[in-house]
Structures are given as C-alpha cells and as structure tokens.
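K.L.:
Just to be clear, the model below is a prediction. Sequence and coordinates:
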Amino acid sequence: MQTDLVAALDIGGTKIAGALVSGDGTILVRAQRPTPARENGETVMRAVEEVLAELTSSPLWPRAYALGIGSAGPVDASRGTVSPVNVPGWRDYPLVDRVRAAAGNLPVELIGDGVAITAAEHWQGAARGHDNALCMVVSTGVGGGLVLGGRLHTGPTGNAGHIGHISVDLDGDPCPCGARGCVERIASGPNIARRALENGWVPGPDGDTSAAAVAAAARTGDPVARASFDRAAQALAAGIAATATLVEIDIAVIGGGVGKAGEILFTPLRRYLADYATLSFVRPLTVAPARMGTDAGLVGAAAAALAGVAAAGV
C-alpha cells in the first residue's frame, strides 16, 4: 500500500482544522469544525473526532502514515497532554492518546501552535533557507518557536521559543501568566487596543475597538494609536533581541493578526531593534512578515509528523 501522506490537526480556541498533506506540503483534503471552547473537555474532543472522521472517510486516508498536531498551549509533548489557556475544559488532557485511538493508531507528534507555525515558515515561508530563526505569532496572545542549526527546536515539552512570556518591563503590569511586564502583556492585539483606549483613543463610528482598528487609525496619523503600536514594537524588539543574544538567530518572522498591521508595526520595530540588538553577532538580525497565512498551523503540524517519522527511522 502506498504511504506518502501525513495527517495534520490545527487546534485553537476558535477552530479545529484537519488536513491530509503531501510530502511537499500540499494540502489535499481539508476538514474543519468550530471549537466549542466553553464546553467540557469531551465535547471539545468530539469536535476533534468529527474532523478526524471526515479525514478518515477520504479515499486518500489509507496513504497517511503519521499524524501531527499543532495545539494551543501550553502543551506537554513528553506526556502527550495539552492545557490550552483558551480551552478551559482541557487541563492535562491526554490528547495524543485520544487522537491516536481515533486515527487507527498512527504515530502522532504533538507540538504547540507557535512551534507549528515556525515549522511551516521554515519549510515553505519567510524563514526558508535560514538555519537559525525565531518565528512569532502576534495575535490575541504572543507565541513563537525556534529553528536552531537547521532543525526545529521544540524543547522537552514542546514549548521552546515561547517569547510572549519573556519579561521586558521589570516593573510592568501583571501578566495572566503570573509574571510582570511580559511581551504578550504589551504587544498582543487586545493589549495594544487596551492601551490606546486608556490613553484617549476614540474608535470610529462603527465602535470597533480591535487592534486592527487601532492600526487603521495609526495609518491616518492618530498619535495615540501610533504610540500604542510604537510601545508594542519596542516590547517585541526587546524580546527578539534577547532571544537573538541567547541563541544567535539571524531572522525573526512575525505573523498573526498584529503582524498584518504592516509598516505601522515593522517600521518602529526595526528602529527599536537597532537599539537593542547591539552586539556584533546580533546586529545582522532581520525581521520579516510571515508568508504562510491561515494554513501555517496545518502545514507546520504536517512538518512535525514528517520529522517525527524521520527521527524514528520509520
């Protein structure tokens, strides 16, 4: 029997997506369900099983020889469990065992969603050709992952590269994680919007108070909106420079909804990066927008499945 495909799951607080993916990263079959994030754990799992049932009913399913999961986190790849902040019904939930049972006992690889997007960007996106990279998702939260020495570096539990919870303001606001002054507390979309509102930004007639609306106002020259993005860019630059100093990355790729703000974010980010990345071995560091879009989680989960099989020598 021909076995040349992998299955992939991208599990977040809004949607559960699944796919069958070829060895070159082409998505051949898709399935998707909304995430019942406020329901109990078994209800969420049923949505995952519905996605898997749709995939397993495809004529291509017999060609799948492994399955990768990119999940909102924290994840614990060593135990096969997940505890997504935005899915309260899953705490230390045995996702790998449950998925393996629903997928006919295929080998399963679990990584965090930030790591999945990193795998996708390194395989086919903005970090392609870079052996040492940080890839970030700047959206409702701030996550990330690392490529070191040309390989995805997940760490023992699958959370390495979680830049959102590096503290860049020692006396800053408390973060829900328990620390203070985290990158996420300053640079995530909701916090960009919160800061703009607190400092007097007035939304438009539609009442939109999202970070995208703040970005739109910044493009028209609104000084408060620009200042909120400037502060986010400074926090991101400090976190990126600290990461580069620690592990010698040469590119930082930024995706997610905030990344779509374009030069409203990237112009001050590059300016601040020059202030923070000052040592000779980090000065060449560049930043770039992500390229993989909404399929990044699925493509990255597929990459993890392929890498896991290769490492196991299957």
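P.N.:
All right, it came through fine.

K.L.:
Please make it C-alpha for all contacts and neighbour counts, starting now.
P.N.:
OK.

K.L.:
Name the SS class of residue 170, please.
P.N.:
Under DSSP: H, G, I helix; E, B strand; the rest coil, residue 170 falls in the coil class.

K.L.:
The closest residue to it other than its chain neighbours: neighbouring residues, count only.
P.N.:
Nearest residue to residue 170, sequence neighbours excluded (Cα to Cα, 6 or more residues apart in numbering): residue 181, at 5.9 Å. For residue 181, the number of neighbouring residues by other Cα atoms under 10 Å comes to 19.

K.L.:
Put this next to the previous one:
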Amino acid sequence: MGGTKIAGALVDSRGRLLARARRPTPAREDGATVMGAVAEVLDALAADAGWPRVRAVGIGSAGPVDASRGTVSPVNVPGWRRYPLVEEVARRVSGRPVTLVGDGVAMTAAEHWRGAARGRANALCMVVSTGVGGGLVLDGRLHTGPTGNAGHIGHISVDLDGDPCPCGARGCVERIASGPNIARRALEAGWHPGPDGDRTAAAVAAAARAGDAVALASFERAAQALAAGIAATATLVEIEVAVIGGGVAGAGDVLFAPLRARLRDYATLSFAAGVEVLPAVLGPDAGLVGAAAAAAQGTGLWQVPGAR
C-alpha cells in the first residue's frame, strides 16, 4: 500500500509470485474511496484459482503504521488517518489472519528471505527513495517492534542543528539522503539540469557520473548521512550487513563508493567496523514478497528460509 499504487499478489512458500493485481491509489480522495481500491485488488486476487489455498494475508504499508492497533496513517494519503486497515481487510478475507508492517519492514523481510540479506542473522535493510525507511533482522528473525515500525532509520537525527524535517525533528537521515533532498541540495548549490529539464535525483546521479562536482557533492553528503545512521544502528544492535534498495540506490557507485568510505569514519568500534554494505536485489517486488514473509512469520505458517 503506497501513495501511488496498491499492489497485491499471491505468494507461495518459496517466495514466487503466482498472481498479481494492481490499482492506482486515489490518494487525494476520502478514506472509503481509497479502501475501495484496496477491495478491488483483493477481489481480483480472490478470483484467481489459487485463492482457496491462501492461509494468511500480509500488508506492507506506507507509514506511519500501528500494527498494535491495526491502523495506518500514510503521510501521502490524507484520507487515511489511524485508518483501521487490518479490520477492513480482515472483513474481506474470510477469517484469514492479517499481519501489518511498515513498507520498510516489508522490504527487510523480503531481502532477508530471498535477497541480499539471506542467511544473515542480523541485518538492517533500507529503502532510499522519496523517503528513507528501513527494518531490522535480529537473531535471524524480522524485528518489527510493537507498532511495526522498528528500524525506521530515516528519522535518526544525524545533524543535530540541521534542517527541520517534516517529522518534526531536525537533521534526519531522510532530510539529507532522500531523492528529493539530494536534488534540492544540488539545485541550491548551483547544479543545472540538462536540456530535458530533469531535476530528479536520477538526473543528479547522471551528472555525478559525468564528473559534475556539485552533483558529486550532493551524493557524498547523502552518503555521509546514511553512513552515520548505519553506524549508529550497528553500534546499538550489532548488525553484520546493511542492504540498501530504492530509487536512490540505482545511482550505483555514485552512492555506494562514498557510503562505504564514510562508514569507515563512523563505524569505528571493533564490533561495528565490519558491517558490509550491499545493494538490494529484489527490486519493486520486495514489498509484496516481504508482506508475505511477515505474514508467514507472524502466524507461524512456515519457517522463512534464510532465518536462523
């Protein structure tokens, strides 16, 4: 569940997507209209021949979410504030158990089950895109926290007197490292878009690869913020790997090279210094695969491969 699309799939115990459904999110409409689009996705999946074999339902939603209450309040869907999404979905899935997690946690579950963090006992997985989210695997199991938001690295403050963040704090990782903020910072520093007028972080990345000093500096600043957040997480919970996905990760070495270099500046204690940084591998299907993995773990249906 996101601000742009509502996607659903039937996922088997090997992480394969057997059927799909998708609708655009009517993000500016009222809550009932948004729920109507969710219901259409569920109806499309229920019409598939595999639906009778479905044993649990997982939801990965843009946040904030509150799994303890089964509610969601996506910042880019104003019609949903503390919306009882678990209750509404449960009414439509014939008594099957429903598990809710944040979208960053869902991505983490996916990358631990089928992706770059597979086989790792302790991991941080991150989505760096329009925002910055994340989740944790601790002792081989997805660690969601009481509300389903544990590991939300985007709102760790890494610049104590930095710019105000929409969350209400200052100097958050998201305020520095998200795609829109990479582009904003480059533009403010004098970067000029190309003839096509593209002002996105992807365009800044292309300029950086071509050697533009301002574009490179903006990505280096983002990498520094990510490195500080990863190091703080490693110091707290002793992760062994940080997996990074999302659109900004598509910049490749423009992001990963300075990130790995700056991580050495912050992760200096012996138990944190060995953290490996890897790109995510599951791409846009991670949310669907991860919602299934979270549901499987949450209900004990089957052991998620890769967990210890």
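P.N.:
Sure, I can see it. Predicted model, so just to flag it, every value in this text is computed and none were measured.

K.L.:
What does the TM-score come to for these two?
P.N.:
TM-score for the superposed chains, counting by TM-score structural alignment, normalised by the length of the second structure: 0.97, backed by 303 aligned residues with a Cα RMSD of 1.1 Å.

K.L.:
Tell me which residues touch whichever residue in the second structure pairs up with the residue nearest to residue 170 of the first structure, please.
P.N.:
By TM-score structural alignment, residue 181 of the first structure lines up with residue 171 in the second structure. Contacts for residue 171 of the second structure (Cα atoms under 8 Å, 6 or more residues apart in numbering) come out as 157-165.

K.L.:
Do you have the strands of the stretch 1-150 of the first structure handy? List them.
P.N.:
5-11, 15-22, 27-34, 64-71, 75-76, 81-82, 108-112, 133-138, 142-148 (DSSP state E, counting those that start in this stretch).

K.L.:
so can I have TSV of those strands showing distance to residue 123 of the first structure?
P.N.:
Listed next are these as TSV, based on distance: least, Cα to Cα, whole Å:
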stretch	distance to residue 123 of the first structure
strand 5-11	15
strand 15-22	13
strand 27-34	14
strand 64-71	15
strand 75-76	22
strand 81-82	25
strand 108-112	16
strand 133-138	12
strand 142-148	11
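
K.L.:
between those, which gets nearest to residue 202 of the first structure?
P.N.:
Minimum separation from residue 202 of the first structure across the strands of the stretch 1-150 of the first structure (Cα to Cα) falls at strand 133-138, 23.3 Å.

K.L.:
helices or strands up against that closest one?
P.N.:
With contacts defined as 3 or more Cα pairs under 8 Å, 6 or more residues apart in numbering; DSSP states H and E, the packing partners of strand 133-138 of the first structure are helix 113-124, strand 142-148, strand 251-255.

K.L.:
Single out the most deeply packed of the ones you listed.
P.N.:
Mean neighbour count (mean count of other Cα atoms under 10 Å) peaks for helix 113-124 among these, with a mean of 30.

K.L.:
With the second structure overlaid, how far apart is that one on average?
P.N.:
Once fitted to the second structure, helix 113-124 of the first structure is off its aligned match by 0.2 Å on average (mean Cα distance after the TM-score superposition for the first structure).

K.L.:
Where does that helix end up in the second structure?
P.N.:
When the second structure is aligned by TM-score structural alignment, the counterpart of helix 113-124 of the first structure is residues 103-114.

K.L.:
Can you check which of the strands of the stretch 1-150 of the first structure gets nearest to residue 209 of the first structure?
P.N.:
Comparing the strands of the stretch 1-150 of the first structure against residue 209 of the first structure with Cα to Cα, the closest turns out to be strand 133-138 (17.2 Å).

K.L.:
roughly how far is the closest one from the heart of the chain?
P.N.:
On the basis of Cα atoms, centre = their mean, to the nearest Å, strand 133-138 of the first structure sits 7 Å off its chain's mean C-alpha point.

K.L.:
average distance between it and the second structure?
P.N.:
Mean for strand 133-138 of the first structure is 0.2 Å (mean Cα distance after the TM-score superposition for the first structure).

K.L.:
For that strand, give me every contacting residue.
P.N.:
Strand 133-138 of the first structure is contacted from outside by 114-115, 117-118, 121, 127, 142-148, 161, 163, 187-189, 240, 249-259, using Cα under 8 Å, 6+ apart.

K.L.:
quick one: it aligns where in the second structure?
P.N.:
With TM-score structural alignment as the criterion, strand 133-138 of the first structure aligns to 123-128.

K.L.:
and the alignment partner in the second structure of residue 212 of the first structure, what element?
P.N.:
Matched across to the second structure, residue 212 of the first structure falls on residue 202, judged by TM-score structural alignment. Following DSSP states H and E, one finds residue 202 of the second structure within helix 201-209.

K.L.:
For the next helix or strand after that helix, which helices and strands make contact with it?
P.N.:
Sequence-wise, the next helix or strand downstream of helix 201-209 of the second structure (DSSP H and E) is helix 213-237. Other helices and strands packing on helix 213-237 of the second structure, by 3+ Cα pairs under 8 Å, 6+ apart, are helix 173-177, helix 179-188, helix 201-209, helix 253-266.
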